[in-house]
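# Pasting the sequence and the predicted coordinates here, then a few questions.
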Amino acid sequence: MADKFLDKWEPFRDMLNLRADMDRFFKSFFSGFPEEKEGFWSPVIDIEEDNENYIVKAELPGMKKEDIKVTVRDNVLSISGERKQEKETKDKTFHRIERSYGKFSRTISLPSTVDSNKIKATYKDGVLNITLPKLEEEKPRQIDVEIK
């Protein structure tokens, strides 16, 4: 028992032990959830507005336009698709894999001022641009007032 008091305190060892305990905790916590074979990721988006339109830009690098689906239903814009991973891995050694693969889905509630019949989407250089025109009566107007 006297030896216990003579042990040198090593804070880094204690931190590593704590990390190992936390890793075990989270591994056991999430083990009840089914794992998907392929990942589920979410692309980053920007939403802009000008006088005529709302513009949604989604980063989807490495995708083909055929693998992207854009729909509007009940004033909700949905962007979904799948980025496929290379299946041919013979004679390859991966040192790091950071890119996300698999299915994705993003939904955005649209304001009632969007003219959903005139929505257009383009995909170029890995960026999906969706133009959502505003209804005519909702566009800001300038009224010139004559000063007398």
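Done, it's in. Numbers count the residues shown, from 1 in each chain.
# use CA for all of it now, contacts and neighbours both
Fine.
# Check which helix or strand Leu128 maps to.
Using DSSP states H and E, Leu128 sits in strand 127-133.
# ditto for Arg13
Arg13 is part of helix 11-30, with elements assigned from DSSP H and E.
# Below is structure B, check it against A:
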Amino acid sequence: MTTPVRRHHGGRIQERPVGWARNPLAEFDELLNSMSGLLESTVGSAAPVAAWTPSADVTETDDAFHVEIELPGVKAKDINIEANGQELVVTGEIKEKERKSVLRRSTRRTGSFEYRLLLPGEVDTDKIAADKKDGVLTVTVPKAEAAKPRHIEINERDESSG
């Protein structure tokens, strides 16, 4: 199998760039962040920047949904978790550090974030628990009793007794 190549004006062949198989949307996100940073460094931050969405994993067990959200450097007091029916909303803010020196480059995200999730089944919002460890917020959303799978026993009867 051959790899794609690019030809340039001089007729030279350029090999496929490293990272070609990466998520193309991640590159757009990086470009948007770079452009935003450039604009802020020249004009200043005049308008509030829209909330960004942190990375998360959602898993499901027989009893609950488990949501793990990456929030390194965020204090628990700066995170708000709300549940409304089947929707889970995690919001908060990563505050920018006050710097006493000249910042030459920054790729860390700051500002407001928002993570929204519509769960596929009925949940028990009264028993939701949250834990933060090593920069990962874990929210456990128990399923409602009606939504949990139930094993049905089969009564075996002798066929001759009818």
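It's in. Source: prediction; values computed, not measured.
# Looking at the alignment, what corresponds to Gly73 of structure 2 in structure 1?
Taking TM-score structural alignment, Gly73 of structure 2 has Gly62 as its aligned residue in structure 1.
# Next, that match: secondary structure please.
coil (DSSP: H, G, I helix; E, B strand; the rest coil).
# Tally up the residues packed near it, please.
Residues near Gly62 of structure 1, counting by other C-alpha atoms under 10 Å, number 14.
# Now Gly135 of structure 2. Nearest residue, chain neighbours left out?
Pro72 (4.0 Å; C-alpha to C-alpha, 6 or more residues apart in numbering).
# Provide a list of residues in contact with the match of Gly73 of structure 2.
For Gly62 of structure 1, the contacting residues are Arg83, Gly126, by C-alpha atoms under 8 Å, 6 or more residues apart in numbering.
# How about the one 3 residues further on?
With contacts defined as C-alpha under 8 Å, 6+ apart, the neighbours of Lys65 of structure 1 are Tyr123.
# Now with 10 Å, please.
Gly81, Thr122, Tyr123, Lys124, Gly126, Leu128 (C-alpha atoms under 10 Å, 6 or more residues apart in numbering).
# which residue lines up with the fifth one in structure 2?
Aligned against structure 2 by TM-score structural alignment, Gly126 of structure 1 finds its counterpart in Gly135.
# Can you give me the neighbour number for its match?
Gly135 of structure 2 has 13 nearby residues by other C-alpha under 10 Å.
# Please apply the same query to the one 10 residues further on.
Other residues within reach of Glu145 of structure 2 by the criterion other C-alpha under 10 Å amount to 12.
# Quick check: whatever residue of structure 1 lines up with it vs Thr113 of structure 1, distance?
Counting by TM-score structural alignment, Glu145 of structure 2 corresponds to Glu136 in structure 1. Separation of Glu136 of structure 1 from Thr113 of structure 1 (C-alpha to C-alpha, to the nearest Å): 9 Å.
# Out of the contacts of Lys65 of structure 1, who's the most crowded?
Counting neighbours by other C-alpha under 10 Å, Leu128 comes out on top of those with 21 neighbours.
# Double-check that one against Asp67; I have them as touching.
No: in this structure, Leu128 of structure 1 is not within contact of Asp67 by C-alpha atoms under 10 Å, at 11.9 Å.
# hmm, back to that, residues in contact with the match of Glu145 of structure 2?
Contacts of Glu136 of structure 1 by C-alpha under 10 Å, 6+ apart are Glu52, Thr113, Val114, Asp115.
# Go ahead and confirm the third one touches Arg73.
No: at 12.0 Å, Val114 of structure 1 and Arg73 do not qualify as touching, with contact defined as C-alpha under 10 Å.
# Of the two, which one has the most company?
For Val114 of structure 1 versus Arg73, neighbours defined as other C-alpha under 10 Å are more numerous around Val114 (20 against 10).
# Apart from its chain neighbours, what residue comes closest to the counterpart of Ile47 of structure 1 in structure 2?
By TM-score structural alignment, Ile47 of structure 1 lines up with Val58 in structure 2. Spatial nearest neighbour of Val58 of structure 2, excluding adjacent residues (C-alpha to C-alpha, 6+ apart): Val67 at 4.5 Å.
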